[in-house]
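1. the amino acid sequence is not available; the structure is as follows:
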């Protein structure tokens, strides 16, 4: 499972027997030897692309890894507001004969992952995946790479070096925005806990394209539900929202957001992305966000996050935000049992804190529990204490430490929720 960010390679063109020109890697081994591959925890803040800097409740993007600031976009990452092309490369090893056909492994992930993003983005983003049809042979035994969750950087570098070099003769990397490297799940050295995104210190240059990151997949067959949607989220600069116990101490991974976002748990019953994350990605327009400012009482109407744009209408609002500090805010959205959240067991107004200075895995989003003394959905929730977190119809919730009172007053005939906010 994913829980947790390589150097320039010269290229040269070589003529093949059929007269078809391909770009090949040159000196890949030497160029990749010095990789410092940090799994989803390094890349500096990166250059900005201006977006929401004039919006009063848009938190600033900080140097925190995968910062949830929305005033600008980190152009080191592809923004998923268009069609992006992905290649899925299947890697076998000399110490194991694959027992699964690549097309069956591909079916574990696609079209399900593409459908996930099509729904989450309201059709604004399309993930076009092209799985390869045969195995690419790695030069060394799977056990030799010592694959594991907190992988030795040297061994991870060796694995990536070998994988890119082995795949290059049959892969035109210039065609793709995203690279998935899928290891034979039955190879003895493959550890499913090592699935993650690896960002490169410096892009790998192959076939005329800079490869800035790859998704390394080591899942069982069939894999964990929504695992590739989670990993692909990192490709778009989204943070891990789970809580990882420190120093190997026991603890619950899901105390920050529970079921309420695939970047928290790929097993969650409500895996749709938070409205804040959709705002960051460009899937919510400025007019769909309400900035609640000043003191007093405000009444707003929010469409459910899962509602299609056609149903919500041009003026539909989906996210309300109250800024509580330089890099902090309270966000409000409506989650119902529909769309990607169809398996959720509770509906209502979901309230959460956002901290743009908190790094991936450090609690950049924390769901606030409107029912702290109860739990729900023990049979399917990843964290029952937060399964009933939403404010239900007719209820009032006061945000701890902020003096903000939120009341779910009613629903419109179209299904929107009317909310009173006092502060």
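-> Cool, the structure landed. Bear in mind the structure is a predicted one, so any value in this text is a computation, not a measurement.

2. C-alpha from now on. contacts and neighbour counts both.
-> OK.

3. need the contact list for residue 126.
-> By Cα atoms under 8 Å, 6 or more residues apart in numbering, the residues touching residue 126 are 80-84, 114, 117-118.

4. can you rerun that using 6 Å?
-> Contacts here follow Cα atoms under 6 Å, 6 or more residues apart in numbering; on that basis residue 126 touches residue 83.

5. what's the burial count for residue 32?
-> Each residue near residue 32 was counted by other Cα atoms under 10 Å, and the total is 23.

6. now the element after the longest helix seen in the chain, going C-ward?
-> Using DSSP state H, we find that the single longest helix of the chain is helix 153-167. Toward the C-terminal end, the helix or strand that comes next after helix 153-167 (DSSP states H and E) is strand 178-183.

7. try this one side by side with the last:
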């Protein structure tokens, strides 16, 4: 027995001595050495990111098999059809390189990174407070509470949770009473116009004064320290005034001396089903987003920040800006790249993991973004209008002047909720577009997403 035991131990020792070394498993939160590097472990792709002053592995995303969920389509010979081979992560530059720089001195007027600290948090379980006010010469309109309770709040909460993939769960708490502001309402109306060019003429509001007086009136009832921002809802003013996103300061309420806010009269959206997303749009501004197209409504149908009557879901770059799309879901391509790359893009509007956007970095302020749009509750698309869209982005162009421009499929149009003809630009299999010296082509569509080729144009 002793001899047999010794032999067994010796054999085990020899096996361990000559075994090949195993690769250590990557764990989320563990330290790593170089930002942007990736590692695959246990079916996930991890990316080295900066957290505070440390470099750590992020939580990783599940790697989607290149095999579609439906059975492969046989070709004429009866053999399963082969799928395109997706490019390796090493073919791309760090996704952080595609965080195009914000331009100008006023961050409210430009898109791009970094996201200013003054904006409201974009992740986690958050809260906002809704205040209803009236005036001695303008009594309350009871419809204000019902339209917020039944339309504006439910849609904004549902949309933000869906478009953030559950990363941002915002609750609007309604204070279901009217607070009387002692000052006549005319004192809050400015003499100059306050609306975007091309929209219905409206006067600007003294937003800081209105917000401050509303907070002071409600302060005895409310602990304002619990909320990220405030919403002030008024009756309809005459002459017509422009509501929207703003801010106020100069008060003291439960340790808060300033707030970002949405505020204004209810006539902007009352009895108008096409404006159920008014609150969603204005909250987008408080998150740091602006009007992305040329003109208040713009010619394109994507993103509630560009066309409030089109598709509600944000474009992929806006989600990247807010942190809802992570770096390991972005394939960033250098403008100097001469190698063709293949990408399996998963739909921007769904919670599916994998690559959400491919970007070509042209310069520090210019880029090309490629993403896949399919039917969701927020994007009510027909199958014919679903597909890959391509848009250029110039962060040096200010609000409402066309920082984003759809460049794919100029013949693909659709209708928005007001039956306006809008550009969709979506591309199906075999369709392509050329921009900034690159050709982007859709080469295959599967249940998981769409395969896209990006190469230098000849």
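-> Yep, that arrived. Every value quoted in this text rests on a predicted model; they were computed, and no experiment measured them.

8. what's the TM-score here?
-> Superposed pair, TM-score by TM-score structural alignment, normalised by the length of structure 1: 0.75. Supporting alignment: 349 aligned residues with a Cα RMSD of 2.8 Å.

9. chain center to the longest helix of structure 1: distance?
-> 24 Å (Cα atoms, centre = their mean, to the nearest Å).

10. with structure 2 overlaid, how far apart is it on average?
-> Helix 153-167 of structure 1 differs from its equivalent in structure 2 by a mean of 3.7 Å after superposition (mean Cα distance after the TM-score superposition for structure 1).

11. that helix: which residues count as buried?
-> Using 16 or more other Cα atoms under 10 Å as the test for burial, helix 153-167 of structure 1 gives 156-167.

12. what is the nearest of these to residue 351 of structure 1?
-> residue 156 (39.3 Å; Cα to Cα).

13. and the helices in the stretch 151-300 of structure 1?
-> 153-167, 227-235, 275-281 (DSSP state H, counting those that start in this stretch).

14. list of residues touching the second one?
-> Contacts made with helix 227-235 of structure 1 from outside it, assessed by Cα under 6 Å, 6+ apart, are listed as 113, 262-263, 266.

15. now do stretch 397-413 of structure 2: distance from first to last residue.
-> Stretch 397-413 of structure 2 has an end-to-end distance of 25 Å (Cα to Cα, to the nearest Å).

16. also stretch 353-361 of structure 2?
-> Span of stretch 353-361 of structure 2 from end to end, Cα to Cα: 23 Å.

17. Three-state assignment for the alignment partner in structure 2 of residue 115 of structure 1, please.
-> Matched across to structure 2, residue 115 of structure 1 falls on residue 158, judged by TM-score structural alignment. Of the three states, residue 158 of structure 2 takes helix under DSSP: H, G, I helix; E, B strand; the rest coil.

18. burial measure for residue 158 of structure 2, as a count.
-> With other Cα under 10 Å as criterion, residue 158 of structure 2 counts 17.

19. one more: residue 437 of structure 2?
-> Neighbours around residue 437 of structure 2, by other Cα under 10 Å: 11.

20. same question, residue 265 of structure 1
-> Other residues close to residue 265 of structure 1 by other Cα under 10 Å number 28.

21. what does it align to in structure 2?
-> Per TM-score structural alignment, residue 265 of structure 1 is aligned with residue 307.

22. if I look at its match, how far off is residue 351 of structure 2?
-> 23 Å.

23. specify, as a residue range, where stretch 226-239 of structure 1 falls in structure 2.
-> Going by TM-score structural alignment: stretch 226-239 of structure 1 matches residues 277-290.

24. centre of the chain to that stretch, how far?
-> The answer for stretch 277-290 of structure 2 is 11 Å, by Cα atoms, centre = their mean.

25. can I get the helices of the stretch 151-300 of structure 1 in JSON lines with distance to residue 389 of structure 1?
-> Shown next, in JSON lines, are the helices of the stretch 151-300 of structure 1 (distance: least, Cα to Cα, whole Å):
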{"stretch": "helix 153-167", "distance to residue 389 of structure 1": "39"}
{"stretch": "helix 227-235", "distance to residue 389 of structure 1": "22"}
{"stretch": "helix 275-281", "distance to residue 389 of structure 1": "16"}
